[in-house]
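[1] kindly generate the corresponding structure for this input.
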Amino acid sequence: MKKTFDYIVVGGGSGGCVVAGRLSEDPDVSVCLLEAGGGGQSSLVNIPAAMVAMVPTSVNNWAFDTVPQMGLEGRKGYQPRGKALGGSSAINAMIYVRGHQWDYDHWAALGNTGWGFKDVLPYFRRSEHNERIGNHLHGRGGPLWVSDLRSDNPFQQRFLEAARESGLPLNDDFNGEEQEGVGIYQVTQKHGERCSAARAYLLPYVGVRNNLTVETRAQVQRILFEGTRAVAVEVLQNGLVRTLRARREVILAAGAFQTPQLLMLSGVGPKEELQRHGIPLLQDLPGVGQNLQDHPDFVFVYKTSSLDAMGVSLAGSTRMLKEAGRFRRERRGMLTSNFAEGGAFLKTREGLDKPDIQLHFVVAPVEDHARKLRLGHGLSCHVCLLRPRSRGTVSLASKDPQAAPLIDPAFLQDPQDLEDMVAAFRLTRRLMQAPALANWITRDLYTDGVDTDEQIRTVLRRRTDSVYHPVGTCRMGDDPLAVVDAQLRVHGLQGLRIVDASVMPTLVGGNTNAPTIMIAEKAVDLIRGIGRVCSSARTETTATTENNNEASYVVA
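    Below you'll find the model as predicted:
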């Protein structure tokens, strides 16, 4: 393996795959991507419904725990994070949601020039190939395929009918002019298979581009500096520690938990935190690991006798065998399901200018992140608070790079978050009790008889956890607690940039995978010095090239 490259990308998740894939389009630039996990090409990754074998386990998954959460009765939360090429896009529910346009204008208003919605929209469009929607808000020909679900589940229409019965608006494009409403999610799938960031941006070019090196099972332990310039990384692979050098930049894309961890292990972060672990201080950046934001999420769980809902039963197993055959023949049916097929963005009270909660309607019973199974079939509905006030932290457990970081989302720490979740609970239950759904429900497992505000607060504290959208721990800005500038360069250092969800100053109102891919698309132009707004001509040319050269999908 070569020891020197122009760019070293740390982390093969959504940000890293985009950056490595795009930068390596230039044959005069050498790029090395380092991923601690595996190749992200197994059937567990490619078959959408197989996510149920990864999210609750350590398969392709870091499977982190949080520290005890005082707002959740002292419980530890669960934080699955992808550990394979594609990162969390290799194990997630594939939902394609960008967030509200206001979110990006808010980033710009905070002083992050070039990050308003009009600035980032070209990068969303550049990345996207939307099979159904073609307009000024969507892209065609990009590497990331965005499709309607192919599961053909009748509960989709029942969910929409329940919305009509509840007097809620419908929405067939959550990324359109208006976000509010109830609808069926579009997903990052191509022909019924998962389209992870790795399959979209990276895997078609591994072994094809001589200037692209991808190393798996390679965990970066620290960044090495000459003065204040990042020049190399220390990598543990196959039991050996090696040093790889970067002529131009080291680009961190290890995610909202491990990017701040890696910075602190390398001497960049809050002085007191580094001193506590005996790590020599290179750059005192007190904002590293601060500002952690995540969507607090509560899940309603119901039993049903319908085999259209997934579950564990003899009849269900027989049907799934038939569905497996259908998937092989047609790439349709239950195995193409992302489980969270329906959703909504809703306002819990009048006078709000944008939705404050999001729903994920799941055609299966989800208990404890699918780590708890029971016989029978069921439905679930997640409800999360889109812009929580609580702020958490990521800190070091020790200076051992193999130790997991200490993750504290501080869920429901701000009392107003709990009160907002009470309103979210009531609105979601109203939808789920509409006849179109209630007629199919045989038992409410956890919220039957929960009626008063205090009863709701109790069940929220008992069962709320993450919906897997951590961001903000190396936030963008120009104040003393900001970690990167609007060019995503780490303050006070040279040759070091961050390209992942940790740079988000505030949590977007929606799922975070598509925004992370957008950030990476924009980062490539920043690295190349192209400027704030991409050329539409370049967008079309690049997208067409990517589409035509895409490797075939193979499912074992």
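[2] rest of the way, CA atoms for contacts and neighbours
    OK.
[3] which strand of the chain spans the most residues?
    Using DSSP state E, we find that the single longest strand of the chain is strand 240-252.
[4] which residues sit against that one?
    By CA atoms under 8 Å, 6 or more residues apart in numbering, the residues outside strand 240-252 that reach it are 3-11, 16, 230-236, 259, 495-500.
[5] cool, and stretch 121-130?
    By CA under 8 Å, 6+ apart, stretch 121-130 touches 137-147, 514-515, 517-519, 521-522, 533-534, 536, 539-540, 543.
[6] cool, and stretch 19-29?
    Contacts of stretch 19-29 (CA under 8 Å, 6+ apart): 6-7, 9, 30-33, 201-202, 205, 209-212, 520-521, 523-524.
[7] which among those residues count as buried?
    6-7, 9, 30-33, 201-202, 205, 211-212, 520-521, 523-524 (16 or more other CA atoms under 10 Å).
[8] so of the contacts of strand 240-252, which ones are in strands?
    Among the contacts of strand 240-252, DSSP E puts 4-10, 230-236, 496-498 in strands.
[9] here is the second sequence; please produce its structure so I can put it next to the first one:
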Amino acid sequence: MSFLHLLILSGLFQTIRTAGLTGYQINGGVNSLLGNSFGQPGVEATYDYIVIGGGTAGNAIAARLALDPAGYSVAVIETGSFYELDNSNRTTVAGYDYYSVQAETPPSFVNYNIPTVPQAGYNNRTIDYAQGRTFGGSSALNYMAYHRPTIGSMQMWADAVQDDDWTWDNVLPFYKKSVNFTAPDYTKINPQFDIQYNESVLTPPGGPLQISYGNHMFDYGLALQDGFEKIGIGAINGTNAGNLIGYGPQTGTLNPVGATRDSSKTSFLETAMQNTNIKIYQTTTAKRILFDDNKEATGLVVEMQGIHPTAQYTLSARREIIVSAGAFHSPQLLMVSGIGPRATLEDLNIPLVAESEGVGQNMWDQPWIGLAYKTTYETQTQVILNNPNVTGQAVSEYLANQSGLLAGIGGGESVGWEKLPSRSRASFSNTTLALLSRFPPDWPEIELDPLAYSPVPDNVSSTDHYITLGACLVAPLSRGNMTISSNDTNDRPIINPAWMTHPGDMEVAVQAFKRVREWATASGIATAAAYNPSADVRTDAQIVDWIRENGNLIYHPTSSCAMGPSSDPSAVIDSHARVRGVTGLRVVDASAFPFLPPRASDGDDMLAEKIADYILTGQ
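    Presented below is the predicted three-dimensional model:
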């Protein structure tokens, strides 16, 4: 048996066993069967709360509601199933995280891979957008990076929704409530990293989401830190204390005990499954939300996928329905249920329940560019190429000691954020400068990221290593949208992130491209000619052409069901996530953000914790 097969089999068994999914548990003499956690397909049932979407926010809010001492009954509806079963260990082993966002043939069972419309800013290319189709949602697919937004960006949030509950001081307790932090383990991480962080914003342990620095960091990170210093970006005391102007190692959603991904499924959902009577419905799609004559959400029609794909039945809610289907599917579900732009619903003969012009609009997303370099430092290149010697050793270290190349996220050793320096801004138009000035002083304009994964040339050797150094626009000016083509949620939503359609974004991207090159040169990490783009790409015009043909994404769509005050006609929900125009219905996921703060994947957890607190305290 190969090392890889051994890893898959032993790792999968360990994941299932430790998760309490062995079929049953004996707790104090009580026999708790695995099937007790599953709703019975095809049978109509009533719950206090129904959560639509078992993703990052959905599992978190469902768990908090189910764990409340009041003993509320809670159901979670998820179109997908369990990623450990549907996608082997490619979504569980930390070092395999690059697999999960790739378009696959045949298509992945855990990834929607929704194609965008042709993107005008990217030479009319159509790009597959990864979104989680599994319990855990996109927390089961992402690169596991975890960092929080800034103090100023949360003040901007509070101002935008006219509710001081959303200031940094008022959301920090909910960030802390979600996580269980593990300090760096220098028996597995090179102690030269000397990782600095603010422990007060991470402790005491709240849980159940595990965050750590992983059990492996590539040594190129030390060179990149030196490169940051040389180009004028200084160190910061961690990435979770409300300050992101500077550089530092990044925490990730990794359980350091097994060096495995910790998703909302392995943390929140499994905690609820082991301690409550929560019911989950797998491979079940929400078709439409039902309302009574008073426009109160009372239930939803669902459809079981598989052998009987057209078998529909109704689940009812005594208290509330919570939509947590993500930035594309949450607005889709609202629209097919009669909440959305009047013209869209009339064109598709969908009865209007509540007119809401903002549904599907105001979508924020962050463009990303990645420059590939050959380097003498070790990266993940040989693992990706399945070099048997490298892979065999990596698997052995992982299984024996939860260390080595597979025990970290393959990035995040040194991540930097900055407002572009004055010499970079000299070429910006007055319009661009004015728009960027609206962001708070602590809101970075670009994020500089290393990835141990990189495209490689056809003639790559068994000793070559390549690295990606990228730049993300974290203060984007372009706004996208999504809509629907039918009243059927089985049909894919039509998504248009509209990357680089605002001219200011391209101005910033050109300078970000140049900063990546400065960083690469200053660090000494690029010891050979750049692979892509080549050094021949030098002028601004050439850089623009390259970005339009090679620009990509970082999978952070938000704000398509944006939160806002009653005075804002485009606001879909209020500051407590209640859908305007109806009752008994909330939207709790990244689509609810009023805008996209400069953060990684953790804002969904905070939102879920905060809205759960509102619900449980009668707000």
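[10] just to revisit the earlier point, let me know the closest of the buried ones among the contacts of stretch 19-29 of structure 1 to residue 112 of structure 1.
    residue 523 (13.6 Å; CA to CA).
[11] tell me the counterpart of that closest one in structure 2.
    Taking TM-score structural alignment, residue 523 of structure 1 has residue 611 as its aligned residue in structure 2.
[12] residue 80 of structure 1 now?
    Checking with TM-score structural alignment, residue 80 of structure 1 has residue 130 as its match.
[13] isn't that match up against residue 101?
    Yes. Between residue 130 of structure 2 and residue 101 there is a contact under CA atoms under 8 Å: 5.6 Å.
[14] quick check: neighbours shared by these two?
    residue 111.
[15] doesn't residue 451 of structure 1 fall inside a strand?
    No. Counting by DSSP: H, G, I helix; E, B strand; the rest coil, residue 451 of structure 1 is not part of a strand but coil.
[16] trace it over to structure 2, please.
    Aligned partner of residue 451 of structure 1 by TM-score structural alignment: residue 538.
[17] residue 464 of structure 1 contacts residue 297, correct?
    Yes. Counting by CA under 8 Å, residue 464 of structure 1 touches residue 297, with 5.3 Å between them.
[18] quickly list what's touching both of those two.
    Going by CA under 8 Å, 6+ apart, no residue sits against residue 464 of structure 1 while also sitting against residue 297.
[19] straight-line length of stretch 186-194 of structure 1, end to end?
    One end of stretch 186-194 of structure 1 sits 12 Å from the other (CA to CA, to the nearest Å).
[20] what does that stretch rub up against?
    Against stretch 186-194 of structure 1 from outside (CA under 8 Å, 6+ apart): 45-48, 90, 93-97, 144-150, 195-196, 331-332, 336, 338.
[21] strands - which of these land there?
    Assigned to strands by DSSP E, the following of those qualify: 144-148.
[22] and stretch 398-414 of structure 1, which stretch of structure 2?
    Under TM-score structural alignment, the match for stretch 398-414 of structure 1 is residues 486-502.
[23] figure out the length between the terminal residues of the matching stretch.
    29 Å.
[24] what's the answer for stretch 88-105 of structure 1, then?
    26 Å.
[25] if anything else comes up later, I'll come back, but that's it for now.
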